[in-house]
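In: Quick one, what's the 3D model for this:
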Amino acid sequence: MTDATKTSPLAPAALQASLDVQGQAAQAALLPFALAAFGVCLPVFVWAASHAANAHWMSACFAGFAIGWAAFYAAVNWLRTPAAADPRRRGMAQLAGGIVWALAIGGVAAFAHEAGPARETLLMLALGAAMICVVFATPWLPSLLVVAPAALAGPVLALFARPESAELARLGLAAASLSLALALLVNRILRGQYALIAEREALLTERAEQAEAARRFARVKADLADSLSDELRDGLTGVAHILAAATRGRSAPSRPQLAAALDGVNDLLAIVGAPETSTPQAPGRRLRILMLEADTLGAATLRACLEQLGHQVVAATQAVRAVDLARICDLDLIVCGDPGAVAALRNLPGEAGRTPLAAVVDPEPRAAEAALAAGADALLRRPVAAPATARTIADALAAARAAQADVTSTSGLKAVEAA
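Out: As a prediction, the model looks like this:
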């Protein structure tokens, strides 16, 4: 493990992957120049090989060299395709290309070993070609550790194969060892630079993520401010309309009108985080409530509020079904989310038509006025919440009791007058 790997804040696996990718990219950028370098060296080798005692084998050597050059050229072209984006496949291709060159150099060394007087010259040329291969394997450590020894092995072993070239063999080994040591040193420096680049990219990515998170948070704050502004504006408009409608009449505002205005004020106070005004609490006993709401989400929210308050809920999604249930069931309260069904529920015969009824209405003043005109005892504005629901239930029951008391009083007066 290098010093850059030890001191980097990145995870070791992520850092190693970045080092491999950068090393592969640097080596891939050098590979076209490797083709050019071997192309320049080829005429020199041809001239020296023409003086060899086994010159008739030179064509076979050239054939192997041409095959290796073609394979390497194909690998260089493949590295430019989208398929080379996979680091594992890319690394295998680059290692295979390096091994092809090492085998080609080994073939040249085998040819030079039997070249007679030109033997040592050709072997030194093969050793030079191997050193060029070491240079182009330097940027990526796995390639350097695999390809460089394979490329140097053929010429060095051929030099040591005969005693008369022992001095030259030692000189060649020293040169090969020096080139390999320098290549490892350069690779170490490059890996340090790769680590710095990886750390910089990680910091840039982190800053970009933080900037994106800040932008998202700013958008959420702006949306929340817009939503809050809309809620306050709509709520204040609804309260103003309710109070205006109440003041247009000759008599004092009715209890349902005042309750609707109070609900609106309390909802606004809940939005801004202020304590609500004191309101009547839900009755202590458990009520059997018929709930009519066609909207699925609205029905789920309303039912959750009613059950949270401890009441038993009989649910209906259609007005016809609600009317049938109200006719046959013994109910304590009806919570109606369909404005058109209020009149139908009120027109039921007997006690069913006198069941306390709370209408669930939208914030528009006309909806509240229409529900009250149809016979609703209290109003519950959307979106519903448990505190507002409790107040509405209490208001509906109180209004129904007051209406029943008025009916009883009127009946008693008529009876006295008749007597």
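In: use CA for all of it now, contacts and neighbours both
Out: Fine.
In: So what touches stretch 4-12?
Out: 15-16, 191-192, 195-196, 199, 202 (C-alpha atoms under 8 Å, 6 or more residues apart in numbering).
In: Turn those into CSV, including neighbour count and secondary structure.
Out: Output for these, formatted as CSV (neighbours: other C-alpha atoms under 10 Å; DSSP: H, G, I helix; E, B strand; the rest coil):
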residue, neighbour count, secondary structure
L15, 21, helix
Q16, 18, helix
R191, 24, helix
G192, 18, helix
A195, 24, helix
L196, 16, helix
E199, 17, helix
A202, 15, helix
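In: now the other sequence, so there's something to compare against:
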Amino acid sequence: MPPEIETTDALDRSVARQALDTQTSLLPHALAAFAVSLPFYVWAGSYAPNAVWMTGAFAIFAAAWGVFYIIVNWLKQPQNAANLRDRSRMHILAGLLWSVAVGQIAAFADGAGPARTPLLLISVAAAVMVIFFTSPWLPSLLIVGGATAAGPLYFLHGSDEDMTLANTAWGAIALALALALIVNRLLRRQFTLAAEREHLVSERASQTDQAQRLAQSKSDLLATLSHEIRNGLTGVAHVLSAAAGRNGRAAPSREQLLAALDAANDLLAVLNTTLDSETAEAGRLDVEREPFDALALLGDLVILNRPNAAAKGLELSLHIDPELSALQRGAAVADAHRVRQILANLLGNALKFTVRGRVEARAELTADGRLAIEIADTGPGLAREELEQAFEPFNRIARTSAGTSGAGLGLSLSRRLARLMGGELAAHSAVGVGSCFRLELPFDDMALAERSPSQPSEASAPGQAAAPEALQALRVLIAEDDALNAAMLRAVIEQLGHQVVHAVDGRRAVDLAGVCEFDLLMIDGRMPNLDGPAAIAAIRALDGARAAVPIVAVIGGDADEARECVASGADAVLRKPVSVNAVARAIAEAVAAEREDDRPPARLRLTGPSRTHS
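Out: The predicted structure follows:
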């Protein structure tokens, strides 16, 4: 429902609530007014010749008063005030109860002989009172007021002798209705102003709470990143200092280099997870929903993590339900890369926190036809309160997380990703026994799964490129204005066996692409003189084969930047910070796209630590 419609409905409900509250506050006065009028009714009725009928009329009046008293007390109860539908029905019921009572008074008056005229006038006065007390709420005024006035007017027109009195009664009731409508209009205007004020106050309070949560989130983000960056960079700096030969130290050992590499990788993981979490928090994180082979993905992750498990003396096993394995068709319907991110985080946590025992990955179909993947471990386990805290952003359980790295964002981001894909991430745990995290995803039993190009083969090992198609040595032009980024990208490309030429800005890249032959161009998205999209468009406008050279856009992670580069003609998009896997995959995709004879218009292929979709 659009926000403006929701706001209008909320205002209408608030106006109705205030009208019912006002009418409820008048009902005790209505009881008092009818109680004060009872002696006049008894005095006039005492002149009626039919004593039995008069006694019955008094009994009906007393019964109506008693039931009305019960309804008034019901309406004043706080637990009944919130249900507007029930309150509306009770108000209408209470009003119609009095309309019946007034109608029987008029009927009794019609046969009361000498007391006929005063009793009919009393019934008209009672109808006017009912109209007054129903004026705050328009439905009650129109329904109850009209029903109450019908009885006295009908019996007044029953005798030609009372036509003058009947016309006077018509005027009195019409005037009462007109005044009641005016009062209702004025009250409704005040109710609307009060409702708008309530909405503004509520909206301001919501915005204040949101701003406070955002400020707290930024504070937690800054504190977490400061701690993780300081620790990671300190370790790397110590090793680099040793490698540079400062303070007379010997060259760093292999163990020191591996420790520095682990620290750098942990730091990159924290930064990437934080970026994804902040993007998700801002509502700008998109996911795809396509069929893919989740079992193959899970198997790849288990194979990749077995060396880590073996190093800790843990058993890492995979169990797939036989009924699920026997299916000839069927596939999970979600974003394969995001599912891989979730499962990698769950497996990584299980191996990180489990000291002894085993970690098991299980897959099965649920009773409602969804794919369930469980990661169970024999780690320290979590209490119920700790398990709830584990899914909160920037929250790490001190009892189990001492001495381990991380920003405390993995589980919260994983749950958010699962829900974006139409799934759910839940968990149960017991202290001293272990934990089990369960990811449920939509499953289409008629779909055909496709292997995600980012999934590594079983022969892949951690840190190695995902075996793309073998490529010959390429001549690669990189356009990057940042010297450090250019050095990192050049080192990765040369590590893959290619030759590199570096252009310091977009204008220089276009000039070089126009006079030299390159097999691939890697263009930064944001550069001085000529930015990435403009440079790509200029290269595509060149004459001859130079306009068709494969282009990989290297961006900082902005989705708009990625769309601009693809619209300008990029074949693939690579997100910073780059890795060997990501660069190899991006080069393979761009070259493969260039080799297709009738390839479709360029679509967004984003490779890197995290994906953004157009």
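In: Superposing both, give me the TM-score.
Out: Superposed pair, TM-score by TM-score structural alignment, normalised by the length of structure 1: 0.62. Supporting alignment: 298 aligned residues with a C-alpha RMSD of 3.7 Å.
In: Make CSV out of the contacts of stretch 4-12 of structure 1 and add distance to L144 of structure 1.
Out: Listed next are the contacts of stretch 4-12 of structure 1 as CSV, based on distance: C-alpha to C-alpha, whole Å:
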residue, distance to L144 of structure 1
L15, 19
Q16, 16
R191, 13
G192, 16
A195, 18
L196, 21
E199, 24
A202, 27
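In: Name the nearest of the residues you listed relative to L127 of structure 1.
Out: Comparing the contacts of stretch 4-12 of structure 1 against L127 of structure 1 with C-alpha to C-alpha places R191 closest, at 26.8 Å.
In: counterpart of the closest one in structure 2?
Out: When structure 2 is aligned by TM-score structural alignment, R191 of structure 1 is paired with R188.
In: tell me the contacts of that match?
Out: Applying C-alpha under 8 Å, 6+ apart, the residues near R188 of structure 2 are 15, 19, 136.
In: how far away is it from I143 of structure 2?
Out: Separation of R188 of structure 2 from I143 of structure 2 (C-alpha to C-alpha, to the nearest Å): 18 Å.
In: about what we covered before: quick one: which of the contacts of R188 of structure 2 is nearest A486 of structure 2?
Out: V15 (63.3 Å).
In: Skipping its backbone neighbours, what lies nearest G154 of structure 1 in space?
Out: Spatially, and ignoring its direct neighbours in sequence, G154 of structure 1 is nearest to G106 (4.7 Å; C-alpha to C-alpha, 6 or more residues apart in numbering).
In: And A48 of structure 1, by the same measure?
Out: L122 (6.6 Å).
In: circling back to that earlier point, verify the stated contact: the residue nearest to G154 of structure 1 with P155.
Out: Yes. G106 of structure 1 is within contact range of P155, at 6.9 Å (criterion: C-alpha atoms under 8 Å).
In: So these two - more neighbours on which side?
Out: In terms of neighbours (other C-alpha atoms under 10 Å), P155 is the more surrounded of G106 of structure 1 and P155; the figures are 32 against 24.
In: What's the local residue count around R366 of structure 1?
Out: Other residues near R366 of structure 1 number 15, with proximity taken as other C-alpha under 10 Å.
In: Could you report the distance from it to A373 of structure 1?
Out: 10 Å.
In: likewise L103 of structure 1?
Out: 99 Å.
In: Show me which of these two is the more surrounded one.
Out: Between L103 of structure 1 and A373, counted using other C-alpha under 10 Å, the more crowded position is L103 (19 against 12).
In: what's the counterpart of the more buried one in structure 2?
Out: So, by TM-score structural alignment, L103 of structure 1 is matched to V100.
In: re the thing from before, could you measure from the match of R191 of structure 1 over to P136 of structure 2?
Out: Applying C-alpha to C-alpha to R188 of structure 2 and P136 of structure 2 gives a distance of 8 Å.
In: which residues do those two both contact?
Out: Here R188 of structure 2 and P136 share the contacting residues A19, scored by C-alpha under 8 Å, 6+ apart.
In: rewinding a little: among the contacts of R188 of structure 2, which one lies nearest to P577 of structure 2?
Out: V15 (55.0 Å).
In: so where do the strands sit in the stretch 201-350 of structure 2?
Out: For the stretch 201-350 of structure 2, applying DSSP state E, counting those that start in this stretch gives strands covering 290-292, 315-320, 331-334.
In: Quick one: residues contacting the nearest residue to H241 of structure 1 once chain neighbours are set aside.
Out: Sequence neighbours aside, P365 is the residue nearest to H241 of structure 1 in space, at 5.8 Å (criterion: C-alpha to C-alpha, 6+ apart). Shown in contact with P365 of structure 1 (C-alpha under 8 Å, 6+ apart): 238, 241-242.
In: K221 of structure 1 -> structure 2?
Out: Match for K221 of structure 1 (TM-score structural alignment): K218.
In: any idea how far its match is from Q455 of structure 2?
Out: K218 of structure 2 is 34 Å from Q455 of structure 2, by C-alpha to C-alpha.
In: Of the two, which one has the most company?
Out: More neighbours surround Q455 than the other of K218 of structure 2 and Q455, with 18 against 13 (other C-alpha under 10 Å).
In: Counterpart of P155 of structure 1 over in structure 2?
Out: P155 of structure 1 maps onto P152 in structure 2, with residues paired by TM-score structural alignment.
In: if I look at its match, how far off is V102 of structure 2?
Out: 8 Å.
In: coming back round to it: make a markdown table out of the strands of the stretch 201-350 of structure 2 and add distance to F68 of structure 2 and mean neighbour count.
Out: Shown next, in a markdown table, are the strands of the stretch 201-350 of structure 2 (distance: least, C-alpha to C-alpha, whole Å; neighbours: other C-alpha atoms under 10 Å):
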| stretch | distance to F68 of structure 2 | mean neighbour count |
| --- | --- | --- |
| strand 290-292 | 62 | 20 |
| strand 315-320 | 67 | 16 |
| strand 331-334 | 59 | 24 |
